[in-house]
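Turn this into a model:
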Amino acid sequence: MADGLAQAARDGDAAAVAQWLDAGAEVDALSMTRRSALDLAVHAGHSEAVRVLLAAGADPQQRAGEYGELTPLCLAAMYGHTAVVEILLDAGAPTGAQGRMNYVPLVLAATATEHGHPQTVDLLLRHGVDINGVMKDKTPLEWAAAFGKVQMVHQLLARGATPTAKALSEAHAGAKRSPEAAQKYALVVDALHAAGIED
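Alright, predicted model coming up:
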């Protein structure tokens, strides 16, 4: 039953998910791959299946990810599944540091791809997430600067992130570490200078 539920969730078949649950499948049971239906539905970005599972009592704070290192919200934020993030937030998922690695969903949304996930970042901020919340001693802006995420640095600054000397030093360090990316780090430095941070 757990495998049937997991497969339906992975496929995004919300009707089949509901049928498995009605038949007695345990909502948070782990499949043979050691992942729950909610974990798999979130990973694939299937918002309707996620909604059905949460309505049936799935734990929005359970372990998620291939190695159980994340939470459903961290997983959704990392993949930029904005609709899923909203459903999880509405279900009461916490937004601070979480999971075995103490990941912060906003940092993951801001840094997971070349440009981050702007819509997911905006949604998290609209839900009151702390724009200066720290993950492993760095704010989302400092992480974005460290990874040379030019657009995300601009977005976070525009949304009220506190510009810091640390963000500037992270950008300078990134340019030294990756000379081939010097141009984008220079743009990050320019954005921080414009925000009032001086070398």
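
rest of the way, CA atoms for contacts and neighbours
Fine.

Not counting its neighbours along the chain, what's nearest the residue nearest the centre of the chain?
Nearest to the mean C-alpha position of the chain, counting by Cα atoms, centre = their mean, stands Ala77 at 2.2 Å. Spatially, and ignoring its direct neighbours in sequence, Ala77 is nearest to Ala109 (4.8 Å; Cα to Cα, 6 or more residues apart in numbering).

Leu38 contacts Leu30, correct?
No: using Cα atoms under 8 Å, Leu38 is not in contact with Leu30; the gap is 9.8 Å.

who has more neighbours, those two?
Leu38 (31 against 17; other Cα atoms under 10 Å).

if we can go back for a sec, enumerate every residue touching the residue nearest to the centre of the chain.
Val85, Pro105, Leu106, Leu108, Ala109, His117, Thr120 (Cα atoms under 8 Å, 6 or more residues apart in numbering).

Would you do the same for the sequence below? I want to compare the two.
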Amino acid sequence: MEIADQLVRSAGDGDVVEVARLLGQGAVVDAPGRGGRTALDLAAEQGHADVVRQLVGGGADLGQQAGEYQELTPLCLAANRGHTAVAGVLLDAGARTGAQGRLGYVPLVLAATAGDEGHPETVDLLLDRGADINALMKHRTALDWAVRFGQEEMVHRLLGRGAIPSAGTLAAAREHLGLHPEHRRKTEHRRKAERIAAFLLAVGVAPSTNQQPGTESGDLG
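A predicted model of the protein is given here:
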């Protein structure tokens, strides 16, 4: 097995000792393995913070293409998976928090919307490190996306951290019901959307028939 493949495999397994040994033997830190992915890519995806720290210390490119389809960056991967410790290591090393990767993904939006209710700890870390809470991804903020996905707890969290709602945000809450008729049969899902809309009204977001949310569907991908 070539040394690049050994490094990538060891990083993905979280074997910090073997990673250190291979780097010491001259392995190129960002050399891709046979699958086209690098050591930092897999270590970030799997949540191996100690390995990520070692690779970054060895000069790994923080902004490299990452992910199965090379559409992300290491920080985007960590944010999407909720690997807060990995995200912290990358941020300490200087990873930026704005739109990145070939598709312009925003780490905060990914952290806020992954899974059922996002990754609260990762969201807090990104915001504590200066991420723009109102940054746009596909013309919508993290709050807008959380509203569209019916993520009630994350909506409250983002508002509590200073997210700025708009009339379009409320329109998205209402559209969420209108665009997905099948959700009407899912009582709890519908109740969540209604509670989100009611809460947005309560914090002072006035309904508007003139301002419309963005034209994209509710799919981030």
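
follow-up on the earlier one: and the gap between the residue nearest to the centre of the first structure and Pro163 of the first structure?
23 Å (Cα to Cα, to the nearest Å).

for Arg63 of the first structure, same thing?
33 Å.

before we move on, what about Gly45 of the first structure?
For Gly45 of the first structure, the distance to Pro163 of the first structure - Cα to Cα - is 33 Å.

How about Glu198 of the first structure?
10 Å.

Between those two, which contacts overlap?
Common neighbours of Glu198 of the first structure and Pro163 (Cα under 8 Å, 6+ apart) are Leu192.

more crowded one of those two?
Pro163 (22 against 12).

Now do the same contact list for the aligned residue in the second structure for the more buried one.
Superposed on the second structure with TM-score structural alignment, Pro163 of the first structure falls opposite Pro165. Going by Cα under 8 Å, 6+ apart, Pro165 of the second structure touches Leu143, Asp144, Leu159, Leu200, Val205.

For those, which ones persist in the first structure?
For those, the contacts that are reproduced in the first structure, applying both residues aligned by TM-score structural alignment, their matches' Cα atoms under 8 Å, are Leu143, Leu159, Leu200, Val205.

From those residues, which land in strands?
Using DSSP state E to define strands, no part of those is located there.

My understanding was that Ala11 of the second structure contacts Asp50; is that so?
No: counting by Cα under 8 Å, Ala11 of the second structure does not reach Asp50; the two are 9.7 Å apart.

Please identify which of the two sits among more neighbours.
Ala11 (29 against 17).

Could you find the counterpart of that one in the first structure?
In the first structure, Ala11 of the second structure lands on Ala9 (TM-score structural alignment).

again with Ala131 of the second structure
So Ala131 of the second structure corresponds to Val129, using TM-score structural alignment.

I'd guessed its match sits against Ala93; true?
No: taking contacts as Cα under 8 Å, Val129 of the first structure lies outside contact range of Ala93: 11.6 Å.

Run through the residues that contact Pro74 of the second structure.
Leu40, Asp41, Ala44, Glu45, Leu62, Gly63, Gln64, Gln65, Ala66, Gly67, Leu90.

Could you tell me which of the residues you listed count as buried?
For those, a burial check counting by 16 or more other Cα atoms under 10 Å picks out Leu40, Asp41, Ala44, Glu45, Leu62, Gly63, Gln64, Gln65, Ala66, Gly67, Leu90.

Can you add distance to Arg184 of the second structure and secondary structure and give those residues back as JSON lines?
Formatted as JSON lines, those follow (distance: Cα to Cα, whole Å; DSSP: H, G, I helix; E, B strand; the rest coil):
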{"residue": "Leu40", "distance to Arg184 of the second structure": "43", "secondary structure": "helix"}
{"residue": "Asp41", "distance to Arg184 of the second structure": "40", "secondary structure": "helix"}
{"residue": "Ala44", "distance to Arg184 of the second structure": "38", "secondary structure": "helix"}
{"residue": "Glu45", "distance to Arg184 of the second structure": "35", "secondary structure": "helix"}
{"residue": "Leu62", "distance to Arg184 of the second structure": "43", "secondary structure": "coil"}
{"residue": "Gly63", "distance to Arg184 of the second structure": "42", "secondary structure": "coil"}
{"residue": "Gln64", "distance to Arg184 of the second structure": "42", "secondary structure": "coil"}
{"residue": "Gln65", "distance to Arg184 of the second structure": "40", "secondary structure": "coil"}
{"residue": "Ala66", "distance to Arg184 of the second structure": "38", "secondary structure": "strand"}
{"residue": "Gly67", "distance to Arg184 of the second structure": "35", "secondary structure": "coil"}
{"residue": "Leu90", "distance to Arg184 of the second structure": "42", "secondary structure": "helix"}
